[in-house]
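Chemist: my questions are about this predicted structure, shown below with the sequence.
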Amino acid sequence: MMMNLFSIFDPCTSMNLSLNWFSSMFIFMFIPMIYWFIPSRWVYFYLNLLNLLVNEFKILLNFKVNLVNIIIIMSLFFFILLNNFMGMFPYIFTSSSHLVMSLSMSLILWMSFMLFGWMENMNHMFSHLVPQGTPGMLMPFMVIVESLSNIIRSGTLSVRLSANMIAGHLLMTLISSTGVSLSLILLILMLLGQSVLIILELSVSVIQAYVFSVLSTLYSAEVN
């Protein structure tokens, strides 16, 4: 029985276990087996999407030194995308809706970018704290603002992903909870609305994975 709306995001299956996190293992069922002799349409779709994203991330990374990061960014994109997609199935836990997961990914990336930038390109990182053309009187204030914006980047990345996944699932739960007391016409309208929301949630799951990957790529390109 669902005690409250947020119980659908509870990872604990009992007092001592959190078996709902094993839902992240289900994504391996959707990874195409490219070693088959005759590839399927899903493999062609996967390879075309991979090629499209790699070409786009190459433009964002600018330098050849950063091209190694494409492997990390592409793995991150498909991991978030498939986890968001798995959350659309009934009775499957949405692991990407938790800050525990999204913050761990964004914080590790942000820390690695910052450490590399300050250790290898310290002058470049200092120059980013004061935008070009800033008046002399505003320079101390701009240093504080830019420092704060750099610090909260990992938080905004994770909260953006989790909040969007939570909002859509809560909206669908709120609408479906009123279905018991509705008439036949209103029930049909509610089902149509739910179908539209499911399509919207599928698009949000793709968009959020793309936004997370693109912003991580831009943060990586900034430190070089």
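Modeler: Right, received. Where do you want to start? These numbers were taken from a predicted model, which means no experiment stands behind them. Numbering: from 1, shown residues only.

Chemist: CA only for contacts and neighbour counts going forward, please
Modeler: Will do.

Chemist: for residue 30, give me its contacts.
Modeler: Applying CA atoms under 8 Å, 6 or more residues apart in numbering, we find residue 30 in contact with residue 82.

Chemist: put this beside the first:
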Amino acid sequence: MMTNLFTVFDPASSIFNLSLNWLSTFLGLMMIPSMYWLMPSRYHIMWNKIMMTLYMEFKTLLGPTQSVGSTLIFTSLFSMILFNNFMGLFPYIFTSTSHLTLTLTLALPLWLCFMLYGWINNTQHMFIHLVPQGTPSILMPFMVCIETISNVIRPGTLAVRLTANMIAGHLLLTLLGNTGQSMSMILLNILIITQIALLLLESAVAMIQSYVFAVLSTLYSSEVN
């Protein structure tokens, strides 16, 4: 029984007193067919094309000073979030990306590593970033404060953006689904069509949000070099 609307996102439900909801994070592996691992199948070729496109884009964003293999971090991050977002669209599967426990765990260590690397190895470059080019001298102290705050809240905005988008769509689907029992047949048909449209929209949001998370992480990484 739901005590409030957000109970559907509660990770505390359990089976035999074991909290198994977070195992849904690994269910994305089930979406990769066995043929992907055994031979160059159609799935393999399609996924390779997607990954190569992302690889080239992330390589461009990181610039010529990138470390070898650094793009693999962001393509892997994209894949993980995409699989988790899609798995959450299936009934009775817990959406792990709708919780700050997971999204903040992804965003905070990444941001912290970028900041530590930048301030230790490129200290002067990081100080330059605090004052945008062309800023009048009188405004420099204020710009340093504003840029510092914007840097500090980056992991929070990354995590909350993904979480809020996942919760919003799922909550709307849940609210509409709970009203179907008291509707007439005509309204019920309209509701089903609306639910299908929202499900398609959520599929697009799942792809877009995983892409946005990976791209913003790449941009934050490129700023410390």
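Modeler: Arrived safely. Here the structure is a predicted model, which is why all the values come from computation and not from measurement.

Chemist: list the TM-score for the superposed pair.
Modeler: For this chain pair, the superposition-based TM-score is 0.95 by TM-score structural alignment, normalised by the length of the first structure; 223 aligned residues with a CA RMSD of 1.4 Å.

Chemist: mind checking which helix or strand residue 212 of the first structure is in?
Modeler: helix 184-222 (DSSP states H and E).

Chemist: does residue 96 of the second structure really touch residue 102, like I thought?
Modeler: Yes: the criterion here is CA atoms under 8 Å, and residue 96 of the second structure meets it with residue 102 at 6.5 Å.

Chemist: which of those two has more neighbours?
Modeler: residue 96 (25 against 16; other CA atoms under 10 Å).

Chemist: quick one: residues contacting the more buried one.
Modeler: 22, 24-25, 84-85, 88, 102.

Chemist: of those residues, which is the most crowded?
Modeler: residue 85 (27 neighbours).

Chemist: residue contacts, the closest residue to that one other than its chain neighbours?
Modeler: Closest residue to residue 85 of the second structure apart from its sequence neighbours, by CA to CA, 6 or more residues apart in numbering: residue 206 at 5.2 Å. Neighbouring residues of residue 206 of the second structure by CA under 8 Å, 6+ apart: 82, 85-86, 166.

Chemist: let's see which of these end up in helices.
Modeler: Judged by DSSP state H, these include 82, 85-86, 166 as members of helices.

Chemist: compare those residues and tell me which is most surrounded.
Modeler: residue 85 (27 neighbours).

Chemist: OK, contacts around the counterpart of it in the first structure?
Modeler: In the first structure, residue 85 of the second structure lines up with residue 84, judged by TM-score structural alignment. Residues near residue 84 of the first structure by CA under 8 Å, 6+ apart: 94-96, 165, 205-206.

Chemist: hmm, 10 Å instead?
Modeler: Residue 84 of the first structure sits next to 24, 27, 78, 93-97, 161-162, 165, 201-202, 204-206, 208-209 when contact means CA atoms under 10 Å, 6 or more residues apart in numbering.

Chemist: any idea how far residue 223 of the first structure is from residue 123 of the first structure?
Modeler: Residue 123 of the first structure sits at a distance of 11 Å from residue 223 of the first structure (criterion: CA to CA, to the nearest Å).

Chemist: neighbour count: the two, which is higher?
Modeler: Using other CA under 10 Å as the criterion, residue 123 of the first structure and residue 223 rank with residue 223 on top: 18 against 11.

Chemist: gap between that one and residue 39 of the first structure?
Modeler: Relative to residue 39 of the first structure, and taking CA to CA, residue 223 of the first structure is found at 40 Å.
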